[in-house]
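Asks: predicted model and sequence follow; I will ask about them next.
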Amino acid sequence: MLFRGTSALRRAMVRSTAVIAGTAVAATVGFVAAPAVNAAPPTAGALHWAPCDDPDHPGAECATLEVPVDWSRPHGPTFDLAVARRQATDPDARVGSLVFGPGGPGDSGVERVVGGISRFSPETRRRFDIVSFDPRGVGGSSPVTCSSDLLARRPSPVLASQADFDATLAYNKRLRADCRARTGPVFDHLDTAQTVQDLDALRAALGEDELTFHGSSYGTVLGAQYAETYPLRVRAMVLESVLDHSVSSTRGFLRSGAASAQDSFNEFGKWCTGNPACALHGHDVRAVWQEVLNRAERGELEDPAEPGTALSSADLVNKIALRKFYNADYAELATAVADMAASAPLSASPTSVSPLPPAVPVFCADWHLPVRDHQEYASLVRMMKRTAPDLPHLLSIQMTVACLGGPAANPQHRLSVRGAPPILVSNALHDPVTGYPWAVSVARQLGRSGALLTYEGRGHGSVTRGPCMERAVDAYLTGLTVPPRGTRCPALPS
């Protein structure tokens, strides 16, 4: 159906709603009430666009937007939010600005725009200025800075005892203090509730009465929370590869993530069994993979990217397998696994502990994932091994360990969205990190506003997976035409 938004009426309703500017950010862990909706709009800052300093990728424009460090103190200290755009390729057909919410957490929206915007269809690029930003704490927006020496001393994320658990708590506390001192006051205000206000300030600075938004992966948390906070300021919103920020327990969060990862491994095995192009075709894929994993556990597996260096089992899982699952690169993964299986073993040696993503503090500010002690940690690890027997040491358990001992300013809660227009929720059936059940849950939480679009294939990201998906998303963004309930698009051929 075609949704005909009563924009003038909705804007009048916004103006008639008198609420304190900004949203107070909870300082305690646990559940919090949904933020107040339709707070008074921020004073629109100025965006002075100039060509970005990247001769290899011409055509993008960059600017900065001054925003408060803490939106509960709008007249307090500020910092500059880095912003970039590429203008619509057909100015005469331009609809407006589409703001892209980057994933991660820790992805740079500026880099996405400057380096190219292939994730959007030609029609979307024709009709919209594509705008994005570096979220606070990332890239050019007051990035989190920590001691390299302290980061290098990160203890193993695999905790073998209560002593390891206690040592990790102490290390986390020391690291947070160091990062806070080096980063400055923004370090304590990195959560998505604060970024919602940054996003609304950007909307105002772009001169848009209503926001057109596309959030991908972690950007879906931002989009959903914006719709909750400012439902009457949404024109159109795509949430692609969806995180469910209502998952309340540590066990539930880890179990659902492990199930999604294992589902993608199972799909990889099915593909190899039925496809002669697979380098492991005719072999027991799970058995070959397990042997490679065992060699990595013993420190005998050479890192393909660093000859002579041992590849850890965690890096094998997270940096090789899961990354290939993102784009369903099954042929490349099978070849890599076959090559590793055939390689000569290294002399057993300890493997290094890989650094965590730089925006761990953002994740920790948004997720309250308590673990009482080593006994509970060990129980969680056993549960994950039962759920994902082929993929130990998933990044989600490592991130949980990295957050131990810290408060969450913006912890999980169920969405409460009232009065927003239809919001398009898009997900692949076989997504390795944001599983399909999360998308179903978020669409339901959105209530009458939630419209679920299903890609029946594999991978992380779905909106440009074939003409069916592109047509549905283009029609929604440009003409506000919502796909019929239950719309499903076929998988692209493997």
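Replies: Here it is on my side, so go on. Numbering: from 1, shown residues only.
Asks: going forward, measure contacts between C-alpha atoms and count neighbours the same way
Replies: Will do.
Asks: now the strands for this protein?
Replies: According to DSSP state E, the chain carries its strands in the segments 50-51, 61-68, 78-86, 96-101, 128-133, 211-216, 234-240, 302-303, 306-310, 423-430, 450-458, 488-489.
Asks: another one to put next to it:
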Amino acid sequence: MNSLLAVLLAAALPVPAPTAATLDWRTCGKNMDAQCTHLTVPVDWSRPAGETIELAVGRRPARDQAHKVGTLIFGPGGPWDPGVSRVTDDYDRFSDTLLDRFDIVSFDPRGSTGSHPVSCDPEQVAKAPDPILSSQKDFETTLAYNRTLWAGCEKLTGDLWNHADMGSNVRDLDALRAALGERKLTFHGSSYGTVLGAAYAERYPDRTRAILLESVDDHSSRSTAEFLTAQTWAAEDAFDDFVTWCDHTSSCALHGRDVAAVWNDLFTSGRADFTRFDLVAVTFKRTKDADYAKLADYLAAVAGGAPGFRPGPLPVVLPAFCADWSLPVRDYREYASLMRQAARVAPNTHFPAQAFALTACLGWDHVAYPQHALRVHTRTPLLLLNSRHDAATGWNWARNVERQLGRHGVLVTYEGAGHGSYSRSQCMRDIADAYLVDLTVPARGTICGPTHS
């Protein structure tokens, strides 16, 4: 509780602006038409004169410099998706309007690809136990494994292991804003990047020009049960939308069959070529991407005897996630109760892929940026974009964040499926671009249909 109070007080207190750094840009990108540099930041922001790291930064200069609005910083998801490649190589996610009117900048968050990446023993990572527990013995085995893994990661990574939390990332973002010479931040955060954008607006309202949050994370869950229930709802909602699509689409490989029954037969089959979590993970990936045809093809093939897919060990994003979420589980009895509750919310899919967070963070004891309800007081309301059916960041999360923001936030809904909505319809792009360029805030309750360009 004291940590939460500290977060809220920090958001209310004035924070001195960082000293602008000098950025030395060089040509980069697969077509050598972008620019790259590094920004030096402290490992521990409470010790600004201490050890430092270099953050990788990429920029695509505005095509129409004469009519440039300023700099748009893109906050990648993940956690720990690289941002530099998004603007130097894969910049087609941005509209012509944004490419014309903004220098578009992104970065690899601390601990990720180009910014002092976290290092762990790959042999130890490969030994990860099943993320779904079945007994108290599993609970104790996972707890012991986590402690051994983390000790090795910290030894290989150094002190950054203890400073990859969202509070540190917010300070990095403000340092980048200052280094770019921007008086106020214009920001587009995607998925986990929405936590960063909201946190920045909360801490630095007077340094905020416009913040767009696409595929909205709700960082206000008051308990492990609330977090798991919200994620479960989103997974079941996306699966239900997939089933509806299959029922109405003759080209679906499972058309005319009881799709939920096929899925549950696989879930309870006990086959050796895949686990229950593997099936949930594949379903999550395909529904998240709104790739319903491939999911149907996969389920039909495996139900027909084809081998199931094994995702393998999950990437180590622990200090970026576990340090931001307090998700305590005392013992297997409590864990089993949480999973039973999830199954009641999701009678078809049983539990979400995000259930792995409970076991991946089991035993983590230094949450630096705990969940809390947002207190944002920016001059321009934050703009939220979310699909109606999103397995990763459900519409339930987006609506709850809008409620927390009150008059300081407006949600626009894409009436369709998939994680990410800016690229899914011209309507969503037009609304987002008008907000970022001209600070035009749409009417509350605005909905965009599933039209593609």
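Replies: Here it is on my side, so go on. Quick caveat: nothing in here was measured; it's all calculated off a predicted structure.
Asks: re earlier: how about JSON lines for the strands of structure 1, with mean neighbour count and distance to Ala439 of structure 1 added?
Replies: Listed next are the strands of structure 1 as JSON lines, based on neighbours: other C-alpha atoms under 10 Å; distance: least, C-alpha to C-alpha, whole Å:
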{"stretch": "strand 50-51", "mean neighbour count": "13", "distance to Ala439 of structure 1": "37"}
{"stretch": "strand 61-68", "mean neighbour count": "21", "distance to Ala439 of structure 1": "31"}
{"stretch": "strand 78-86", "mean neighbour count": "22", "distance to Ala439 of structure 1": "28"}
{"stretch": "strand 96-101", "mean neighbour count": "24", "distance to Ala439 of structure 1": "17"}
{"stretch": "strand 128-133", "mean neighbour count": "26", "distance to Ala439 of structure 1": "23"}
{"stretch": "strand 211-216", "mean neighbour count": "25", "distance to Ala439 of structure 1": "12"}
{"stretch": "strand 234-240", "mean neighbour count": "25", "distance to Ala439 of structure 1": "9"}
{"stretch": "strand 302-303", "mean neighbour count": "19", "distance to Ala439 of structure 1": "35"}
{"stretch": "strand 306-310", "mean neighbour count": "15", "distance to Ala439 of structure 1": "37"}
{"stretch": "strand 423-430", "mean neighbour count": "26", "distance to Ala439 of structure 1": "6"}
{"stretch": "strand 450-458", "mean neighbour count": "24", "distance to Ala439 of structure 1": "8"}
{"stretch": "strand 488-489", "mean neighbour count": "19", "distance to Ala439 of structure 1": "13"}
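Asks: kindly check the end-to-end length of stretch 140-151 of structure 1 for me.
Replies: This stretch, stretch 140-151 of structure 1, spans 21 Å end to end (C-alpha to C-alpha, to the nearest Å).
Asks: what of stretch 129-136 of structure 2?
Replies: By C-alpha to C-alpha, the extent of stretch 129-136 of structure 2 from end to end equals 14 Å.
Asks: repeat that for stretch 400-419 of structure 2.
Replies: Distance between the two ends of stretch 400-419 of structure 2: 17 Å, counting by C-alpha to C-alpha.
Asks: okay, and it goes to which residues in structure 1?
Replies: Aligning stretch 400-419 of structure 2 against structure 1 (TM-score structural alignment) gives residues 441-460.
Asks: one step back: and Pro155 of structure 1, which of the strands of structure 1 is closest to it?
Replies: strand 306-310 (17.7 Å; C-alpha to C-alpha).
Asks: Leu39 of structure 2 and Ala21 of structure 2: what is the separation?
Replies: Leu39 of structure 2 is 8 Å from Ala21 of structure 2, where distance means C-alpha to C-alpha.
Asks: kindly report the same for Ala34 of structure 2.
Replies: Using C-alpha to C-alpha, Ala34 of structure 2 is found at 20 Å from Ala21 of structure 2.
Asks: Gly193 of structure 2 contacts Asp81, correct?
Replies: No. The pair Gly193 of structure 2 / Asp81 is not scored as a contact, 9.3 Å apart, by C-alpha atoms under 8 Å.
Asks: what lines up with Val401 of structure 1 in structure 2?
Replies: Residue correspondence to structure 2 (TM-score structural alignment): Val401 of structure 1 is matched to Thr359.
Asks: so who does the residue nearest the centre of structure 1 touch?
Replies: For structure 1, the residue nearest the mean C-alpha position is Tyr218 (2.1 Å; C-alpha atoms, centre = their mean). Taking C-alpha atoms under 8 Å, 6 or more residues apart in numbering, we find Tyr218 of structure 1 in contact with 102-105, 242-243.
Asks: Val131 of structure 1 now?
Replies: Taking C-alpha under 8 Å, 6+ apart as the test, what Val131 of structure 1 contacts is 83-86, 97-100, 113.
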